[in-house]
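Student: below is the sequence, then the predicted model.
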Amino acid sequence: MTKFQLVATAAMGLEAIVAEEVQALGYETRVDNGKVYFEGDEMAIARCNLWLRVADRVKIVVAQFPAHTFDQLFESVKAIEWERYLQVDAAFPVSGKSVKSKLFSVPDCQAITKKAIVERMKFHYKRLGFLDESGATYKIEISILKDVATLTIDTSGVGLHKRGYRQVQGDAPLKETLAAALVKISKWNPNRPFVDPFCGSGTIALEAAMIGQNIAPGYNREFISEEWPWMKQAIWEQARNEADEAADYDQELTIIGSDIDHRMVSIAQENALEAGFGDIITFKQMQARDFTTTLTDGVVVTNPPYGERIGEVEVIEQVIRDFGQVMNNYPTWSVYMLSSMENFEELYGRKTTKKRKLFNGFIRTDLYQYWGQKSRRED
């Protein structure tokens, strides 16, 4: 099989988790801001798209070179062996971005890149007229940072956060990739109870269930690279068969999601049914302050409302105060709460064991971590 330079893109702050995921699949990594680089073949493309829970996309790094002038950009792009990736009828839309570079006009960079690829393709395939672009699609990106151009081809298509189970969502849904990251940071394992007391549409609980039963997050969706002639169907079949064999559908889980809004509880239940966890995750309408349990050594992972609108902040502050008091009754439980409130620790009533900066979309947040006391229970 052919070796490719690959990159898994990730939200800022989540690169290390993505690197761990890539390494778990057997590939060595190099981490940069928002990116995890590794080398792999066609099977690596399939496996990473199926298995990466926290990455946004998997891309092929086609080339990287200095680009100070448009002529330099054109000639460098034209020199690339595009025929290695694109068949004669390939469709190849070009997107672009430019940061701190002399070539700051993104539309011009896109147009020049497209023209250079067309010239290369026409020469290689001995075509005089237009390329019809009626075949499989290859989404190409020209990205220029500090006068260094990087060309990539997206192998994922729709972002990897689109698992396929979320049929309905609330007003401020948590991205599936971030939800999975929160579960992974908590080090939760399926032998421990898991609770999300502000569950919304159920994303965190659903991601926990997939992790608990070792279900590949991309198992039930399609990827743009499945259309490519050189990504043989047998590769995808093998990768999906491996994922199916790795899943532990019989693993028992104690996962509970609750929310004050009965409408959100119904949405979460619908999404759980769609994901195949209808009988595994318990969703119920309940205020967080009413949480009680006889279980020990549990894990709470949650994303409470941030109170963005006028009048909401005071309400949310009281909710966090109440929940902090409730959790004082459960010293063996670990709590992980994502919040944008700078006074969160004061509200919760305890200094955090550890704090981690993360971005929920464009919102700067912190993951407040409170580690529970160890009990005699064996995981």
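Tutor: Yes, it's here.
Student: contacts and neighbour counts: CA atoms only from here.
Tutor: Noted.
Student: just the strands in the chain please.
Tutor: For the chain, applying DSSP state E gives strands covering 4-9, 29-32, 35-40, 57-66, 94-99, 139-145, 148-154, 194-196, 255-259, 281-285, 299-302, 334-339, 354-360, 363-370.
Student: can you put those strands in CSV and add mean neighbour count and distance to residue 242?
Tutor: Formatted as CSV, these follow (neighbours: other C-alpha atoms under 10 Å; distance: least, C-alpha to C-alpha, whole Å):
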stretch, mean neighbour count, distance to residue 242
strand 4-9, 22, 21
strand 29-32, 16, 22
strand 35-40, 21, 17
strand 57-66, 20, 19
strand 94-99, 18, 34
strand 139-145, 22, 27
strand 148-154, 22, 23
strand 194-196, 26, 27
strand 255-259, 24, 26
strand 281-285, 21, 25
strand 299-302, 26, 29
strand 334-339, 23, 32
strand 354-360, 16, 32
strand 363-370, 19, 34
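Student: can I get those in CSV including distance to residue 292?
Tutor: Shown next, in CSV, are those (distance: least, C-alpha to C-alpha, whole Å):
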stretch, distance to residue 292
strand 4-9, 40
strand 29-32, 42
strand 35-40, 41
strand 57-66, 39
strand 94-99, 50
strand 139-145, 50
strand 148-154, 46
strand 194-196, 11
strand 255-259, 12
strand 281-285, 13
strand 299-302, 12
strand 334-339, 14
strand 354-360, 25
strand 363-370, 18
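Student: closest to residue 83 out of those strands?
Tutor: Closest approach to residue 83 among the strands of the chain (C-alpha to C-alpha): strand 57-66, 11.6 Å.
Student: that closest one - contacts with which helices or strands?
Tutor: Secondary-structure packing of strand 57-66 (3 or more C-alpha pairs under 8 Å, 6 or more residues apart in numbering; DSSP states H and E): strand 4-9, helix 42-51, strand 148-154.
Student: before we move on, back to that, which one of the strands of the chain lies nearest to residue 224?
Tutor: strand 148-154 (8.0 Å).
Student: which parts of the protein are helices?
Tutor: Taking DSSP state H as the test, the helices found in the chain are 15-24, 42-51, 70-78, 106-125, 176-185, 203-212, 233-246, 262-275, 312-327, 344-348.
Student: so what's the residue count around residue 171?
Tutor: The tally of other residues near residue 171 (other C-alpha atoms under 10 Å) stands at 8.
Student: try residue 134
Tutor: 11.
Student: next one: the one 3 residues further on
Tutor: Other residues lying near residue 137 total 20 when counted by other C-alpha under 10 Å.
Student: leaving out chain neighbours, which residue sits closest to it?
Tutor: residue 91 (4.6 Å; C-alpha to C-alpha, 6 or more residues apart in numbering).
Student: how many residues are close by the one you found?
Tutor: Residue 91: 18 neighbours (other C-alpha under 10 Å).
Student: contact partners for it?
Tutor: Neighbouring residues of residue 91 by C-alpha atoms under 8 Å, 6 or more residues apart in numbering: 132, 133, 134, 135, 136, 137, 138.
Student: thinking again about what came up before, out of the helices and strands packed on strand 57-66, the one nearest residue 291 is which?
Tutor: Closest approach to residue 291 among the helices and strands packed on strand 57-66 (C-alpha to C-alpha): helix 42-51, 33.4 Å.
Student: one more structure, for comparison:
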Amino acid sequence: MKNTVTLIATAAMGLEAVVANEVCQLGYEDVAVENGRVTFEADHYAIARCNLWLRTADRVKLLIGEFEAKTYDELFEGTKALPWEQYIPEDGKFPVTGKSHKSTLYSVPDCQSIVKKAIVEKLKQKHGIASWLEESGAEYKIEAALLKDKVTITLDTSGAGLHKRGYRVGQGDAPLKETLAAALVQLTNWRVDEPFYDLFCGSGTIPIEAALIGQNIAPGFNRSFSAEEWQFINSAIWDKALEEAEDLANYDQPLAIYGSDLDPKMIDIARENAMEAGLADLVQWKQMQATDFHSNESGGYIVSNPPYGERIGDKKEVEEMYQKLGVALKDYPTWSIYILTANEKFEALFGQKASKKRKLFNAFIKTDYYQYFGKKIGK
């Protein structure tokens, strides 16, 4: 079996460039960026490294093959022609999921069923099995995605989504995904020697992700991945990747990271989550109103995902809070402020036009990331 594979790091809308940048920083080249995905060629070692290190990707998928299919026969034959025996052993468990968009074959259950039948037939033929396949071993989750009659078949190497870092023991009503929180931090120019504040920290996701970035801790260090169980990948690569992550972590890096929230219950949850992430002493938590923010530092970063006022009755209250926040933060012109919200009147309420704005999706909510760059000190 060839050692080079095509990997697809899937990304939330608006984060493709951030994911591509992370892939390049890991040393992989010829990166192709498309809607919702970043594709690149790599070796088996990259499967382990990308799962461990990609902070903003949703999953890492291994491309098995792509072909055109407008009929169920073409879907069956195209799937069967792929080298399944190189990936799935005799006892492999291989559930098939699917999706179809702007394609002749629009019935997802039918497509899934045909893909499954084609793989079963190929594996029985190649493994020399006359009866049914037991599927009692490791899981090889397959996805058949149809887009404009082009079929893309992948194996999911991650298992649980990469946002599941393993530290979240509690959360609030509208938790921010860890992958998006990491992206919000990465889209700033924050450096580890500068103070970092989240004034609406909720369950602590943004400060925790900032601390992981600050100490260069691999976000997937405390969890497992589907591909760890796969026979065709040498288990030694996982040990090697974990060793590399351990060597690159800078646990001695001092950080000034602060999380505050009005709700004392959320502060307790944030503290527990930070402890679970092994960052108990790195983030300082405080129960307070965001508008009571005060610092003697000459510059720093505020990165927050405040309430949007999406629920009926909350909007007026939230908009008043945005106005008060704008007044309170006017006293900090050298600070850089980054706010994610779905409220389209944010700039007017905050009382200042953003230096830059970026469209992002928080779950299925269309939001803007308002970026206010602090004035350089002495200017």
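Tutor: Sure, I can see it. Since the structure is predicted, the reported quantities are computational estimates derived from the model, not experimental observations.
Student: and the TM-score between these chains?
Tutor: Remark: TM-score between the superposed chains equals 0.98 [TM-score structural alignment, normalised by the length of the first structure]; 377 aligned residues with a C-alpha RMSD of 1.0 Å.
Student: and the contacts of residue 91 of the first structure, which are buried?
Tutor: For the contacts of residue 91 of the first structure, burial is judged from neighbour counts taken by 16 or more other C-alpha atoms under 10 Å, and it is met by 135, 136, 137, 138.
Student: farthest pair in those residues?
Tutor: Within those, two members stand farthest from each other by C-alpha to C-alpha: 135 and 138, at 9.5 Å.
Student: any shared contact partners between these two?
Tutor: What both residue 135 of the first structure and residue 138 touch, as defined by C-alpha under 8 Å, 6+ apart, is the set 90, 91.
Student: tell me how far the aligned partner of residue 257 of the second structure in the first structure lies from residue 170 of the first structure.
Tutor: Counting by TM-score structural alignment, residue 257 of the second structure corresponds to residue 255 in the first structure. Distance, residue 255 of the first structure to residue 170 of the first structure, by C-alpha to C-alpha, to the nearest Å: 20 Å.
Student: what's the answer for residue 337 of the first structure, then?
Tutor: Applying C-alpha to C-alpha, the value for residue 337 of the first structure to residue 170 of the first structure is 19 Å.
Student: now do the contacts for the equivalent of residue 284 of the second structure over in the first structure.
Tutor: In the first structure, the residue paired with residue 284 of the second structure is residue 282, using TM-score structural alignment. With contact taken as C-alpha under 8 Å, 6+ apart, residue 282 of the first structure is in contact with 255, 256, 257.
Student: of all the residues you listed, which comes closest to residue 39 of the first structure?
Tutor: Closest to residue 39 of the first structure, out of all of the contacts of residue 282 of the first structure and judged by C-alpha to C-alpha, is residue 255, at 36.6 Å.
Student: hang on, isn't that closest one packed against residue 190?
Tutor: No. Checked against C-alpha atoms under 8 Å, the pair residue 255 of the first structure and residue 190 is beyond contact range at 9.1 Å.
Student: how many residues are close by the counterpart of residue 330 of the second structure in the first structure?
Tutor: In the first structure, the residue equivalent to residue 330 of the second structure is residue 328, according to TM-score structural alignment. Residue 328 of the first structure has 13 neighbouring residues, counting by other C-alpha under 10 Å.
Student: do you know how far residue 328 of the first structure is from residue 57 of the first structure?
Tutor: For residue 328 of the first structure, the distance to residue 57 of the first structure - C-alpha to C-alpha - is 40 Å.
Student: cool, residue 87 of the first structure as well?
Tutor: 23 Å.
Student: matching residue 187 of the first structure against the second structure, which residue comes up?
Tutor: In the second structure, residue 187 of the first structure lands on residue 189 (TM-score structural alignment).
Student: ok, and the closest non-adjacent residue to residue 45 of the second structure?
Tutor: Among residues not flanking residue 45 of the second structure along the chain, residue 237 sits closest, at 5.7 Å (C-alpha to C-alpha, 6+ apart).
Student: residue contacts, that neighbour?
Tutor: Applying C-alpha under 8 Å, 6+ apart to residue 237 of the second structure gives the contacts 44, 45, 48.
Student: I'd like those as TSV, with distance to residue 9 of the second structure appended.
Tutor: Below are the contacts of residue 237 of the second structure laid out as TSV (distance: C-alpha to C-alpha, whole Å):
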residue	distance to residue 9 of the second structure
44	14
45	15
48	13
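Student: which of those residues lies closest to residue 28 of the second structure?
Tutor: For those, the residue nearest residue 28 of the second structure by C-alpha to C-alpha is residue 45; the value is 11.4 Å.
Student: contact partners for the closest one?
Tutor: Going by C-alpha under 8 Å, 6+ apart, residue 45 of the second structure touches 237, 238, 241.
Student: in the first structure, what residue corresponds to it?
Tutor: Under the alignment (TM-score structural alignment), residue 45 of the second structure pairs with residue 43 of the first structure.
Student: so what does residue 359 of the second structure match up with in the first structure?
Tutor: Using TM-score structural alignment, the equivalent of residue 359 of the second structure in the first structure is residue 357.
Student: typo on my end, residue 220 of the second structure
Tutor: Alignment note: residue 220 of the second structure maps to residue 218 in the first structure; criterion TM-score structural alignment.
Student: tell me how many other residues crowd its match.
Tutor: Residues near residue 218 of the first structure, counting by other C-alpha under 10 Å, number 23.
Student: number of residues surrounding the nearest residue to it once chain neighbours are set aside?
Tutor: Nearest residue to residue 218 of the first structure in three dimensions, chain neighbours excluded: residue 50, at 4.2 Å (C-alpha to C-alpha, 6+ apart). When neighbours are defined as other C-alpha under 10 Å, residue 50 of the first structure has 25 of them.
Student: so what's residue 50 of the first structure up against?
Tutor: Residues in contact with residue 50 of the first structure (C-alpha under 8 Å, 6+ apart) are 216, 217, 218, 219, 239, 240, 243.
Student: okay, the third one and residue 236 of the first structure: tell me how far apart.
Tutor: For residue 218 of the first structure, the distance to residue 236 of the first structure (C-alpha to C-alpha) stands at 12 Å.
Student: what residues in the second structure pair up with stretch 72-79 of the first structure?
Tutor: Taking TM-score structural alignment as the measure, the second structure aligns residues 74-81 with stretch 72-79 of the first structure.
Student: buried sites along that stretch?
Tutor: For stretch 74-81 of the second structure, the neighbour count (16+ other C-alpha under 10 Å) marks 75, 76, 78, 79, 80 as buried.
Student: ok, the last one to residue 314 of the second structure distance?
Tutor: Just to be clear, that refers to residue 80 of the second structure. Distance of residue 80 of the second structure to residue 314 of the second structure, given as C-alpha to C-alpha: 54 Å.
Student: tell me how far the ends of stretch 344-364 of the first structure are from each other?
Tutor: Start-to-end, stretch 344-364 of the first structure (C-alpha to C-alpha) is 14 Å.
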